[in-house]
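Chemist: give me the fold of what follows.
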Amino acid sequence: MSAAYVVFFLAAALAAACGAEAALVEHTFVVSQMKMHHMCNDSLVTLVNGQFPGPTIEVTEGDSVVVHVINKSPRGVTIHWHGVKQHNNCWADGPAMITQCPIPPNKNFTYRFNVIGQEGTLWWHAHIGFLRATIHGALIIRPRLGPNSYPFPKPDQEITIVIGEWFDMDLFELYEKTENRIYGDIPLSPTINGMLGDFNNCSGVTEDSYKLDVEQGKTYLLRIVNAGVDKAYNLKIAGHKFTVVAADANYVKPYTTDIIAIASGETFDALVIADAPPGRYYMVAQAVQTTEPITQKRVLMSRGIVSYNPMKWSGDDTLEIMAPELPDWHDESPSFYFHGNLTSLLPQTVPSNIDEHMFMALRSGYNCLYGGAPHCTVTMINNISFQHPSTMSLLQAHYYHTMRNISSLLEYPIGPPMLDFNQTRTATATLVKKLRYNSTVEIVLQGPPGQMSYTNPMHLHGHDFFILAQGLGYYNPEKDVQKYNLVNPSVKNTAHVPMNGWTVIRFVASNPGVWFFHCHTEHHSSSGMAMAFVVEDGPTVETTLPPPPTYYPSCGGQNSIVEYV
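Modeler: Model (predicted):
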């Protein structure tokens, strides 16, 4: 038995000893292609078990999870367990060419991990190209002591709401264009639990809408996931309010609002009381889109229906459905205030001694070194556009001490070469930052101010972090540090960096391995807005990266990640 297996099962045994008996939750994911019909077109899509969204994984805190992935699709695939900390288990994290080579067609791979010290809603998705547009699903972690131990009123029912996006084009082609810095198309429509909704129609035929039946006076816990690859969304239910109780599987001080502003990669748990007059109400997910002079496309919206006493309305489509009042589709301010109002449920111990101060300028340009295509787009961190290694994953190279053999490797610079968001020249490299075990890292994430601005949801693998502050304009190190919340900051794995603004995060690098840090807008991530943290081993066996599993997939001599997709 390898050291990786020993660590895995010892952790599972410890979890079982610390409370109620831990369970082994086992799933089989068959990845294959099938045709789906939307908006008058048949599209060939890649799915898990033929489902869109994919199957929900439900566990109890402390459980061990085993997922057998059988790849029957014609392209390589990996699965990332978004938000699962994977303590000392980096090999199971999943991002292609960061922690593993893709699972080739007609091959299998088994992911094994424990879910310890986390409760709430997370999710899983493909982590290679744009495949997560159709390969994704919720991962629900319930408390070991049962629903009566929730730090909020026990709901009468729990409902999973997955916001996705439907692309009317080949996702493999879309990735190849984006990876080669050629801007691709936007989604045709958002989806709510796989349905485009009656806002969308083709040749007079409307798309099906997601329907949620409720009973007067009951309380519903909505587990909301933004699995979209491109947009942030405003979610509203006409005549109702949300009480947000958790974000990214961390409890927050209950916050009542009429809107959930959710960026790509984020999850929120929110209570909704069915206290409106009996009737039917639209649940609307509307995309937030950038303003001119960035090219304007179309309003992206999906509508579901919340229905009281559903038997009364069955078959009667003439009855009015109440619609919510929506913000302008260019207005990012609801998201800024929504995220600014999130605080932890309990006081947090925020480390005060900072070992690594980092500043990241997040931006894009329309001028790059890939042939000068008319719509050539490159995104970057500090003028460095990330390039995936080609023949070995970063984690393997780190474990075997061969990172120096990666010709494109570049150690992260202290700061940007120049804070000029109009500068278009950029270098392309495999950008990494080495961190000592247990070091404390603070990062200022500066979005591009001005007319060409956009939001950036920045996701860190293997760790949660404190959101200390956010603001508009340029970060001022002398004044803005006074805004830091060092008492009860929200704890998340995905940070919303606002349009025309900045966000500050802080975390402890307590998990050995190689952890991807990237924008969760796939057009940005695939075109270079990414880097990797290399967390060195700690002083004990328990804080040392174990060897790879014996069944670990190899790259098979492929020259590029594109060859897998």
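Chemist: could you use CA atoms for every contact and neighbour count after this?
Modeler: Noted.
Chemist: list of residues touching stretch 258-267?
Modeler: Stretch 258-267 is touched from outside by 82, 121-122, 223-237, 240-242, 247-249, 268, 334-335, 338-339, 457, 459, 494, 496, 520-521, with contacts defined as Cα atoms under 8 Å, 6 or more residues apart in numbering.
Chemist: same check on stretch 187-199?
Modeler: Contacts for stretch 187-199 (Cα under 8 Å, 6+ apart): 52-53, 161-168, 200, 206-210, 228, 230, 285-287, 300-304.
Chemist: ok, of the contacts of stretch 258-267, which come out buried?
Modeler: 82, 121-122, 223-237, 240-242, 247-249, 268, 334-335, 339, 457, 459, 494, 496, 520-521 (16 or more other Cα atoms under 10 Å).
Chemist: Val7 sits in which helix or strand?
Modeler: helix 3-17 (DSSP states H and E).
Chemist: restricted to helices, list the contacts of stretch 187-199.
Modeler: Counting by DSSP state H, no part of those is found in helices.
Chemist: for Ala427, see how far away Met360 is.
Modeler: Met360 sits 15 Å away from Ala427, taking Cα to Cα, to the nearest Å as the criterion.
Chemist: so where do the helices sit in the stretch 201-350 of the chain?
Modeler: Secondary structure of the stretch 201-350 of the chain (DSSP state H, counting those that start in this stretch): helices located at 310-313, 333-340.
Chemist: what does the stretch 401-550 of the chain give?
Modeler: Using DSSP H, counting those that start in this stretch, helices in the stretch 401-550 of the chain cover 522-526.
Chemist: number of residues surrounding the closest residue to Ile273 other than its chain neighbours?
Modeler: Leaving aside its chain neighbours, Ile273 sits nearest to Thr219 (4.4 Å; criterion: Cα to Cα, 6 or more residues apart in numbering). Neighbours of Thr219 under the rule other Cα atoms under 10 Å: 19.
Chemist: from Lys85, how far off is the spatially closest residue to Ile159 that is not a sequence neighbour?
Modeler: In space, and not counting its chain neighbours, Ile159 is closest to Leu222: 4.9 Å by Cα to Cα, 6+ apart. From Leu222 across to Lys85, the span is 23 Å (Cα to Cα).
Chemist: before we compare anything, build this one as well:
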Amino acid sequence: MEACNYYTPWWCCLVGLFILFASAASFPIAAETHYHEFVAWDSTTANSMGRWSVIRDPVPDPTRATVYGALIIKPRAGSSYPFTKPKREFPVLLGEWWTSNPIDVVNQALRAGAAPNVSDAYTINGQPGDLYNCSRKDTIVFPVDSGETNLLRVVNSGMNQELFFTVANHKLTVVGVDASYTKPLTTSVIMLGPGQTTDVLITTDQPAGRYYMAARAYASAPPIVAFDNTTTTAILEYKSVPCPSTKAHSKSKSKCNSPRPIFPFLPAYNDTRTATAFTTSLRSSSYLTPKVPADVDVSLFFTVGLGLNPCAPGRTCQGPNGTNFTASMNNVSFVLPSTLSILQAYYRGVNGVFTTNFPPIPPTQFDYTGNVSRALWTPMRGTEAYRLKFGTTVQLVLQDTNIFVTENHPIHLHGYSFFILAEGFGNFNPRTDPAKFNFVDPPHRNTVGVPVGGWAVIRFVADNPGTWLMHCHYDAHLTWGLAMVFLVDNGVGELETLEPPPADLPRC
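Modeler: Alright, predicted model coming up:
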């Protein structure tokens, strides 16, 4: 679950307004405080980040590189977790850090038409860790007792990178993803895309010592795509270890040397096999209330990928061969509205802000993961939505493309969680691939990693009225236009109708 969820479209809209107005001098708004009430439907870790409010920003916002947090939803009174009760819980927030101002990094990339500079470090709870001289003394330490089971709530709060995460010599048992319970999955490593969360149990059953937690990039694109190839660490420290960190870092004059932490094995940065083995092993828990809808009303097929635009006359562009990077879904590169949000325009009946012409299938069929003709590398631009009747069951195939490069794309849908029925490599085959669909216990998420050079199939019921952004959670790709909007009509009665905007909705 994210706070931008059931019956909360105005909060999504609100954040979009803040960033839209903050980035456009012609639409300034005064600094204000806003309150939002919502129902916490799901019980696990939700994504909570962004400067402007406690949700994942629906439009690109580089301030999120430094300000984020975890919104933790506990079981209601009288209920319990459907797994071993943990002794304690630790939020583990994975992030990225730039020594330069991240706003300047993004603006420079947009001016140049190139990819933004990669981060200078990854972080765990705000610190790069022992492998960086600047932060060694501030490395995050998680103190634990021997023989206890704890819950790590791991969030990828990064901007542009999927990450592997592991703990030296300890098994991780996954019990939840994206605020939905899963069947227990024991593994040595997990992989999270930006915006994804994973709840894992860890039992301290090793000899008393100090063990590194570590995270590094999963970079699925070819080597021509730059990425931050560093490793961030924190320390899982048994309290019974000789000279624990609390004593070593005290002001005591007595010399105290903590034992060196044990370093874990991490997959190679391009280990797609490990990443795929993890994501395809996830299964939803029997405690999950929603079930896979059986009958499909609307079948959609969206391509996702990059592209290149010619450089505008009089400009010098630093993209490949002097071009300008772009990105699209179904050959439409999403353009943010410049005056009203899409939701405001829809609610007020204002024309000219967006259209409902988003194509249900690619305008041109081609070999999506083969050698793609350069004639297909330049998408059209538009602010387009796809309209759905309330209660419609939607099945959506998300297909990666080899336009410039293939790459794993973490695709996030605001306002909904969905079932991931299957994923695979190559082009989706509508005749044979449905045989792979899992209708029994597919994972239930709000962000799906579309495999590099592959596809994923999701299914959901459009039962949340409003306008909802679907986008790649790489901020660079979203900035370039890898997004679209679902417009879900009102149903019948108050509970199926879009609420009016809040009284304190910002105005130009």
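Chemist: hang on, the earlier thing: ok, Met360 and Ala427 of structure 1, which is more surrounded?
Modeler: Taking other Cα under 10 Å, Met360 of structure 1 and Ala427 do not tie; Met360 has more neighbours (20 against 13).
Chemist: aligned counterpart of the more buried one in structure 2, please.
Modeler: By TM-score structural alignment, Met360 of structure 1 lines up with Phe302 in structure 2.
Chemist: aligned partner of the residue nearest to Ile159 of structure 1 in structure 2?
Modeler: Aligning on TM-score structural alignment places Leu222 of structure 1 opposite Leu152 in structure 2.
Chemist: so what's its match up against?
Modeler: Contacts of Leu152 of structure 2 by Cα under 8 Å, 6+ apart are 89-92, 199-202.
Chemist: got it, and Gly447 of structure 1?
Modeler: Counting by Cα under 8 Å, 6+ apart, Gly447 of structure 1 touches 361-363, 453-456, 497-502.
Chemist: run the last query once more with 7 Å
Modeler: Counting by Cα atoms under 7 Å, 6 or more residues apart in numbering, Gly447 of structure 1 makes contact with 361-363, 497, 499-502.
Chemist: dump those residues into CSV; add distance to Pro553 of structure 1 and neighbour count as well.
Modeler: Formatted as CSV, those follow (distance: Cα to Cα, whole Å; neighbours: other Cα atoms under 10 Å):
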residue, distance to Pro553 of structure 1, neighbour count
Ala361, 35, 24
Leu362, 33, 28
Arg363, 34, 28
Val497, 35, 28
Met499, 39, 26
Asn500, 42, 20
Gly501, 41, 23
Trp502, 39, 27
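Chemist: right, and the pair among these with maximum separation?
Modeler: Ala361 and Met499 (13.0 Å; Cα to Cα).
Chemist: quick one: map His87 of structure 1 onto structure 2.
Modeler: In structure 2, the residue matched to His87 of structure 1 (TM-score structural alignment) is Tyr6.
Chemist: what about the residue nearest to the spatial centre of structure 1, distance to Gly120 of structure 1?
Modeler: For structure 1, the residue nearest the mean C-alpha position is Gly265 (2.2 Å; Cα atoms, centre = their mean). Relative to Gly120 of structure 1, Gly265 of structure 1 is positioned 15 Å away (Cα to Cα).
Chemist: show me what Asp400 of structure 2 lines up with in structure 1.
Modeler: When structure 1 is aligned by TM-score structural alignment, the residue opposite Asp400 of structure 2 is Gly447.
Chemist: actually Glu494 of structure 2, sorry about that
Modeler: Counting by TM-score structural alignment, Glu494 of structure 2 corresponds to Val541 in structure 1.
Chemist: burial count for its match?
Modeler: Residues near Val541 of structure 1, counting by other Cα under 10 Å: 12.
Chemist: quick one: Ile458 of structure 2 and Val394 touch, right?
Modeler: No - when contacts are counted by Cα atoms under 7 Å, Ile458 of structure 2 is not listed as touching Val394 (8.2 Å).
Chemist: which residue in structure 1 lines up with Thr187 of structure 2?
Modeler: Matched across to structure 1, Thr187 of structure 2 falls on Thr257, judged by TM-score structural alignment.
Chemist: what's around that match, how many residues?
Modeler: Thr257 of structure 1 has 15 nearby residues by other Cα under 10 Å.
Chemist: of the contacts of Leu152 of structure 2, buried ones?
Modeler: Using 16+ other Cα under 10 Å as the burial test, the contacts of Leu152 of structure 2 include 91-92, 199-202 as buried.
Chemist: show me which of the residues you listed is closest to Ile361 of structure 2.
Modeler: Nearest member of those to Ile361 of structure 2, counting by Cα to Cα, is Asp199, at 35.2 Å.
Chemist: so what corresponds to the closest one in structure 1?
Modeler: Superposed on structure 1 with TM-score structural alignment, Asp199 of structure 2 falls opposite Asp269.
Chemist: longest strand of structure 1, counting residues only.
Modeler: Looking across structure 1 with DSSP state E, the single longest strand is strand 24-38.
Chemist: what is it packed up against?
Modeler: Contact here means 3 or more Cα pairs under 7 Å, 6 or more residues apart in numbering; DSSP states H and E; on that basis strand 24-38 of structure 1 packs against strand 41-48, strand 64-71.
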